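*Asks:* pasting a predicted model and its sequence here:
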Amino acid sequence: MIYNIAIDGPAGAGKSTIAKKVAGELSCVYVDTGAMYRAMALYLLRRNVNRENPDEIGEACQGAEISIEYKNGEQIVLLNGENVNPFLRKEEVGNMASVSSANPRVREKLLDLQRKLAASMNVVMDGRDIGTTILPNAEVKIYLTASSFTRAKRRYLELQEKGLCCDLEEIRKDIEERDSRDMNREISPLKQAEDAVLVDSSEMTIEEVVKRILQIFHEKVILSDEVGKNES
């Protein structure tokens, strides 16, 4: 039986961290769609594409070839053959990704690869429209969120640990602006799927969130599979 776990939520909710840990616990493949969109954003930034021009973005993105491979259990994102993992978490890349990911031609280019991966193996996939658009039939759907202050504080501490100067209120403002763009874009806006389970991590540790999602997986996949076998 092939199963898919979709984890959606706003920027800074911890989706990638949680998805990786859940995938590790279940020995399945973690597919970070956000990293794929960030790779596309990096490509557009390197080509100095005007973020305000949808046609220019749609045309330029055709030259990007993005793929995923695993080496020693680590996901490697390749942009035209280059490992671009070190560049994907930069703020300017994230901001461009929020804009370019709403472009229909960008989404079309990446959508097919993501669905093929999910159809061929057990995956945990995280993003902003996994459960609503990319994998609408996923066996488990999670909407992972946290307050904007909590998400900003997490990002603030992360940047401080790297020795970078930052302002908490500016980060919070940026997060709220990104939330607004993602929730109000015309193509696949960020929203909770009707059958997704809401998990608010504001007052939870990483371990507690992982445990909760594994519990949901057990209830929706393992127990339902056992019931099906007993009935047959």
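*Replies:* It's in. Residues are numbered from 1 along each chain as shown.

*Asks:* going by C-alpha atoms from here, please, whenever you check contacts or count neighbours.
*Replies:* OK.

*Asks:* just the helices in this protein please.
*Replies:* 15-26, 33-46, 54-60, 91-100, 104-120, 148-161, 168-184, 206-217, 223-231 (DSSP state H).

*Asks:* residues making contact with the second one?
*Replies:* Defining contact as Cα atoms under 8 Å, 6 or more residues apart in numbering, one finds that helix 33-46 is touched by 57, 60-61, 64, 66-67, 77-79, 84, 87-89, 93-94, 96-97, 100-101, 110, 114, 125-127.

*Asks:* again, 6 Å this time
*Replies:* Helix 33-46 is contacted from outside by 88, 93, 96-97, 127, using Cα atoms under 6 Å, 6 or more residues apart in numbering.

*Asks:* circling back to that earlier point, to Ala6, which of the helices of the chain lies closest?
*Replies:* When the helices of the chain are compared by Cα to Cα, helix 15-26 sits nearest Ala6, at 8.9 Å.

*Asks:* could you check the angle helix 33-46 makes with the closest one?
*Replies:* Interaxial angle of helix 15-26 relative to helix 33-46 (axes from the mean of the first three to the mean of the last three Cα atoms, to 10 degrees): 140 degrees.

*Asks:* burial count for Glu207?
*Replies:* By other Cα atoms under 10 Å, 11 other residues sit near Glu207.

*Asks:* before we go on, here's another structure to hold up against the first:
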Amino acid sequence: MNRKTPIVAIDGPVGVGKSSVARTLAEKLGFLYIDTGAMYRAVTLKAMRNDLPLHDTNTVAELARNTRLQFIRKAGILKILCDNEDVSEAIRSPEVSAAIAPVADNPAVRQHLVALQQAMGREGNIVMEGRDIGTVVFPDAEIKIYLDADPKIRAQRRYLELQAKEKEVTFEKTLQDLIERDERDANRPVGALKKTPESIVVDTSNLTQDEVIEKLYQIVMDSIR
């Protein structure tokens, strides 16, 4: 694909800080930021609210096809709208996290959302993050980055994030959930988490968020100069 402007594909496991890093990196570059995981979470939330059986692939796929998803910036903060409702906070609940697997593994849902993601990023100048951006959504992305970190460090980050939102969780439960999620993500039948041979791996275990953003910014700038 011949693009005048690049696609920055960021993949990595849960709790590695993809969303916050990708969002700030996009702002620094003047690119559009797309959080693909939020799209699957929004469909999951809507299905849960409608009491749909999440393992009913046809019903959930039809729901996804009839759901309007948008990203907007409000007061400088990126929000995701599901059928015009701001669900940015609701999709981050532990309940949605625990329920998302059958929705994310639904081939028809993934086919629909991947097509939406490709349409959003077709012209380039985007930072898109998820777990299969560099392998499935944009295998021809000009810049592929894989963020990683020690599981205990990722669990601690996630635990503090949930505590800040006044969620009743323990570190031990957060770590166990993360380990189980890593296993599921690596072995999903569709959209499994994988590094590509050309991915630039960045271990964030001992880096601050600002240091990670600066490192990625330099990677992008070196690639487009």
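*Replies:* Perfect, thanks for sending it. All values derive from a computational prediction rather than experimental measurement.

*Asks:* quantify their similarity with the TM-score.
*Replies:* Here the TM-score for the pair of chains, by TM-score structural alignment, normalised by the length of structure 2, is 0.92; 222 aligned residues with a Cα RMSD of 1.6 Å.

*Asks:* picking up where we left off before, among the contacts of helix 33-46 of structure 1, name the buried ones.
*Replies:* 88, 93, 96-97, 127 (16 or more other Cα atoms under 10 Å).

*Asks:* in a markdown table, list these along with distance to Asn53 of structure 1.
*Replies:* Below are these laid out as a markdown table (distance: Cα to Cα, whole Å):
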| residue | distance to Asn53 of structure 1 |
| --- | --- |
| Leu88 | 22 |
| Val93 | 17 |
| Met96 | 12 |
| Ala97 | 14 |
| Gly127 | 24 |
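
*Asks:* how about the residue positioned nearest the centre of structure 1, nearest residue that isn't a chain neighbour?
*Replies:* For structure 1, the residue nearest the mean C-alpha position is Gly127 (2.5 Å; Cα atoms, centre = their mean). Leaving aside its chain neighbours, Gly127 of structure 1 sits nearest to Asp8 (5.1 Å; criterion: Cα to Cα, 6 or more residues apart in numbering).

*Asks:* what lines up with that neighbour in structure 2?
*Replies:* Correspondence of Asp8 of structure 1 to structure 2, assessed by TM-score structural alignment: Asp11.

*Asks:* residues contacting that match?
*Replies:* With Cα under 6 Å, 6+ apart, Asp11 of structure 2 has these contacts: 129-131, 146.

*Asks:* reformat those as JSON lines; add distance to Ala155 of structure 2.
*Replies:* Formatted as JSON lines, these follow (distance: Cα to Cα, whole Å):
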{"residue": "Glu129", "distance to Ala155 of structure 2": "19"}
{"residue": "Gly130", "distance to Ala155 of structure 2": "18"}
{"residue": "Arg131", "distance to Ala155 of structure 2": "17"}
{"residue": "Tyr146", "distance to Ala155 of structure 2": "18"}
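
*Asks:* okay, and which of these map to strands?
*Replies:* 129-130, 146 (DSSP state E).

*Asks:* coming back round to it: ranking the helices of structure 1 by burial, who's on top?
*Replies:* helix 33-46 (a mean of 23; mean count of other Cα atoms under 10 Å).

*Asks:* next, the mean deviation of that one compared to structure 2.
*Replies:* The superposed helix 33-46 of structure 1 is, by mean Cα distance after the TM-score superposition for structure 1, a mean 0.9 Å from where its aligned residues fall in structure 2.

*Asks:* what residues in structure 2 pair up with that helix?
*Replies:* Mapped onto structure 2 using TM-score structural alignment, helix 33-46 of structure 1 spans residues 36-49.

*Asks:* also stretch 147-161 of structure 1?
*Replies:* Stretch 147-161 of structure 1 covers residues 150-164 of structure 2 once aligned (TM-score structural alignment).

*Asks:* from the chain's centre, how far out does the matching stretch sit?
*Replies:* Remark: stretch 150-164 of structure 2 is offset 16 Å from the chain centroid, using Cα atoms, centre = their mean, to the nearest Å.

*Asks:* many thanks, I have nothing further to ask.
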